[in-house]
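quick one: sequence and predicted model below, then my questions.
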Amino acid sequence: MSEQSEFPLVQFMREKFDPVGELARIRAEQPIFPMEIPGDQTVWLVTRHEDVRAVLGDHERFSNDFGNIIGLGSNQDDPGGLGFRDPPEHTRLRKYLTPEFTMRRLRRLEPRIEAIVGEYLDRLEASGSPADLVESFCLPIPSLVVCELLGVPYEERADFLRLSTDRFDFSAGPEASIQAINDAMEYLTDLVKRERADPGDGLLGTLLREHGDELDDRTLASMADGLLTGGHDTSTSMLALGTLWLLDNPEAAARVRQDDAYVPLLVEELLRYMSVVQVAFPRFAREDMDFLGRRISKGQMVLCSLSGANRDPALGPDIDRVLPERETSSSHLAFGHGIHRCIGAPLAQMEMRIAFPALLRRFPALRLAVPLEEVPFRKLAIVYGLEALPVAW
């Protein structure tokens, strides 16, 4: 392997469920791998679990600030919510959200998530076999869960579902996706204004009642959009990939139907195994430093491969298999690590724990409608997933 490579795409590629073999070779031979990008700049790719954890956990030496990308000052208005902000702004905003994502608070959403899942299972059954499970089940559920979380009025949820899904549809080109993001921000800003006048029971209403004088409308809309961005495509992909794996592993599917205690163990292991967010938000060196035996210059970008880290053999034997009883399953980095660990992780886990058994119990004869080799996986993606999941029953 060459000492330095032109910017590779291995960190965004898969062979069905698995990272491509080249990523494993990089991890074994050069755990911090230099990549050239246009402009004679170097980007460093980190792939081992221990090293990725070290970078993600060190906000003193590595910055998330969006200004590093666009060449502006710190904490610029950005598309990533909390993911592209550094302390103290990150700390200030996250403290408002953290209480809303405790399991105690989220349990109030559990009956509504069960109802949403049940509603779309009813629709799926009524429409009949065959069906595309991505479009009819995996895609709408995360969006409507975000509706419940934020407090979007019922009569506006169909429009919100369209706004939230259009941004991830790149078939009409990047301009259409950007317009969908702008439309969503416009809607969310208007929703915040209405909630400020008459706060509801959702997250936005709660934040406005408790911290309304500390948060302006644009900041709250941006936080809501960050939750939508972080929780929609990722959960859609996890639902689709997890279901596909279960259909290909009928013994595990049977156990999901029968054993409630097995489900959370399987969900954690599938999160590790799938690593749908393949690369963490980019980090930037705050200073010149020696790291893993290499010299990293101030301002250089460091990319952390979550899919590479979660398949690191250092985590245990048979790391390329799904073993729900694996002791290290809970140490996975699918949600990141450190101060930027995904704040919505408990909500995503709850969605999976509800949706997988409900789907398999409602349709015990659920099967793929095409051979596994014909299921369309995404080719190159930061968030890995399926283009469609054709099923029959």
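It's in. Here the structure is a predicted model, which means the values were calculated and not measured.

please make it C-alpha for all contacts and neighbour counts, starting now.
Noted.

all strands for the stretch 151-300 of the chain, in order.
Assigned by DSSP state E, counting those that start in this stretch, the stretch 151-300 of the chain shows strands spanning 283-285, 289-291, 294-296.

mind listing what's buried along the second one?
In this case it means strand 289-291. Of all the residues in strand 289-291, not one is buried under the rule 16 or more other CA atoms under 10 Å.

try the last one
Within strand 294-296, the residues that qualify as buried by neighbour count (16+ other CA under 10 Å) are Ile296.

give me every residue that touches the spatially most central residue of the chain.
The residue lying closest to the centre of the chain (CA atoms, centre = their mean) is Thr234, at 3.5 Å. Counting by CA atoms under 8 Å, 6 or more residues apart in numbering, Thr234 touches Val276, Val277, Val383.

the last one and Phe281 touch, don't they?
No: contact status for Val383 versus Phe281: not in contact, 11.6 Å apart, counting by CA atoms under 8 Å.

these two: who's more crowded?
Phe281 (21 against 18; other CA atoms under 10 Å).

gap between that one and Glu22?
Phe281 is 22 Å from Glu22, where distance means CA to CA, to the nearest Å.

before we move on, back to that, can you redo the contacts of Thr234 as TSV with distance to Ser177?
Shown next, in TSV, are the contacts of Thr234 (distance: CA to CA, whole Å):
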residue	distance to Ser177
Val276	20
Val277	19
Val383	16
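
second structure for comparison follows:
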Amino acid sequence: MTAASETPALPTTRPAGCPYDPPETYATLREEAPTSQVRCPAGMDAWLVTRYSDVRAVLADRTMSSRGASSVHVNAGADLDGDFEVEVSPGSIIQLDGRDHSRLRKMVLAEFTVRRVEAMRTYVQELVESHLDAMLAKPGEADLVRDFALPIPSLVICELLGVPYADRERFQHQSGVLVSTDTTREQGQQAYEEISGFLAGLFTDKRKNPQDDLFSRLIARGEATGDALGMEELVMLGLSLLVAGHETTANMIALSTLVLLDHPQQRDVVLAAPERAVEELLRYLSVVQFGVLRYATEDVQVGTRAVKAGEWLVAALNSANRDEELFPAADKLDFHRESPRTHVAFGFGAHQCIGQQLARVELQEALTRLFRRVPDLRLAVPRESLAYKHNTLVYGVRELPVAWG
């Protein structure tokens, strides 16, 4: 790679006035340099992969390790380089590769099948309706993030995993620290220790008093098969599921609502065909905004670029989802787009998001029921006053004041 002083920085700045669009640089890179060198905030150089076909190829390649997790490249001060060997904790389903990853994924996948998730749809519907009842009982105004978008996926993941919802403020705060790109090592370590301690206590109790939830079933299944998960494995796995299980969906609900307030003519399509609409919203918004990190364990060809073993790559999901080669007029929100599920908003390959079916159900039910019951929903503040999450791994809007009636 070239000298650090000559290497451009990883694109992170969105175009002014376009809160839904990824950095403008991506469009130029897809045309002129689809796999190009960038300097990451973590302090190392990486190959930025911007074309859809190349992103899929990188994520599907088993020689591309996920050992650096999906996002360490945007954490300033991580100080990674090509010779860096990341120590992966047992149970880290996001970072593990090969057999270790497959073992954990197989244990968890049974809980997220289409059939099991569909069985939860009625519960999700009831949650959405109860939160709409509470929101509409307010005097004509509410914060959609606080009152609707955040509590629904938090309740769903708590119910599924077996985490007391009374502890939500605790893990929501810690999750916010862990997904912030401004978090220092000390702050991140403290948040990790706090949430790990909380989960360790929870698992100790579930071993003694199992309930009808995912964590209890994981413990019982492991003991029955002789493949019991140790406490460190359980904690790391639990942390991944808990954080990912509410952060992405909560931000998608709020940001999708804002998009639909900006495109009122599209709401009828959402109500008539929620499955198709949700897939297009996932593609268009791509809330995992800084891409996912991979480490080449062997020499490999990415497009026309030769990548050497020991080099890092960043697969830009939001660039791939705006690639006009696959998505004509990609910068346009189009609910009539063909093959909407070809997007990579949930990643691709062995590490594709386990909870994607659950996220789809939550988005479908939240958006359709919201706009069916509150057809006159509108912003309660000037559009330009909204604040966005430019410094978090998952993009979204910090607050969404809305009004009706």
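Cool, got the structure. Owing to the predicted nature of the structure, the values given are computational and were not obtained by experimental measurement.

which one in the first structure is aligned with Leu281 of the second structure?
When the first structure is aligned by TM-score structural alignment, Leu281 of the second structure is paired with Leu270.

could you tell me how many residues sit around its match?
Leu270 of the first structure has 23 neighbouring residues, counting by other CA under 10 Å.

ok, now how distant is it from Arg53 of the first structure?
19 Å.

do Gly202 of the first structure as well
Taken as CA to CA, the span from Gly202 of the first structure to Arg53 of the first structure is 33 Å.

quick one on the thing from earlier: roughly how far apart are the residue nearest to the centre of the first structure and Val391 of the first structure?
Distance from Thr234 of the first structure to Val391 of the first structure, by CA to CA: 21 Å.

swap in Phe33 of the first structure?
For Phe33 of the first structure, the distance to Val391 of the first structure equals 40 Å [CA to CA].

quick one: the helices in the stretch 201-350 of the first structure?
Secondary structure of the stretch 201-350 of the first structure, counting by DSSP state H, counting those that start in this stretch: helices at 203-211, 217-248, 250-258, 262-274, 306-309, 345-362.

for the fifth one, packing partners?
Pointing back at helix 306-309 of the first structure there. Counting by 3 or more CA pairs under 8 Å, 6 or more residues apart in numbering; DSSP states H and E, the packing neighbours recorded for helix 306-309 of the first structure are helix 21-29, helix 49-56.

in the second structure, which residues correspond to the shortest one?
Put plainly, it is helix 49-56 of the first structure. Mapped onto the second structure using TM-score structural alignment, helix 49-56 of the first structure spans residues 52-59.

contacts for that stretch?
So stretch 52-59 of the second structure is in contact with 49, 64, 302-303, 315-317, 319-321, 323, 326, 344, 347-351, going by CA under 8 Å, 6+ apart.

which among those residues end up buried?
Buried residues within the contacts of stretch 52-59 of the second structure, defined by neighbour count using 16+ other CA under 10 Å: 49, 64, 302-303, 315-317, 319-321, 323, 326, 344, 347-348, 350-351.

and of the helices and strands packed on helix 306-309 of the first structure, who's closest to Ser74 of the first structure?
Nearest of those to Ser74 of the first structure, taken as CA to CA: helix 49-56 at 18.8 Å.

what's the first helix or strand after that closest one?
Of the helices and strands lying after helix 49-56 of the first structure in sequence (DSSP states H and E), the nearest is strand 62-63.

what's the helix or strand just after that next one in contact with?
Later in the chain than strand 62-63 of the first structure, the nearest helix or strand by DSSP H and E is helix 67-70. With CA under 8 Å, 6+ apart as the test, helix 67-70 of the first structure has contacts from Gly73, Ser74, Asn75, Gln76, Phe284, Gly299.

measure the third one to Glu214 of the first structure for me?
Going back to what we said before, that points to Asn75 of the first structure. Distance, Asn75 of the first structure to Glu214 of the first structure, using CA to CA: 17 Å.

equivalent analysis for the second one, please.
Distance, Ser74 of the first structure to Glu214 of the first structure, using CA to CA: 20 Å.

between those two, which one's more packed in?
Using other CA under 10 Å as the criterion, Ser74 of the first structure and Glu214 rank with Ser74 on top: 16 against 11.

surely the more buried one is in a strand?
No: assessed with DSSP: H, G, I helix; E, B strand; the rest coil, Ser74 of the first structure is coil; it does not lie in a strand.

let me see the contact set for it.
Ser74 of the first structure touches Asp65, Phe66, Gly67, Asn68, counting by CA under 8 Å, 6+ apart.

counterpart of Arg326 of the first structure over in the second structure?
Correspondence of Arg326 of the first structure to the second structure, assessed by TM-score structural alignment: Arg337.

neighbours around its match, how many?
16.

against Leu214 of the second structure, how distant is the residue lying closest to it once chain neighbours are set aside?
Nearest non-adjacent residue to Arg337 of the second structure, counting by CA to CA, 6 or more residues apart in numbering: Glu280, 7.6 Å away. Glu280 of the second structure sits 30 Å away from Leu214 of the second structure when distances are taken as CA to CA.
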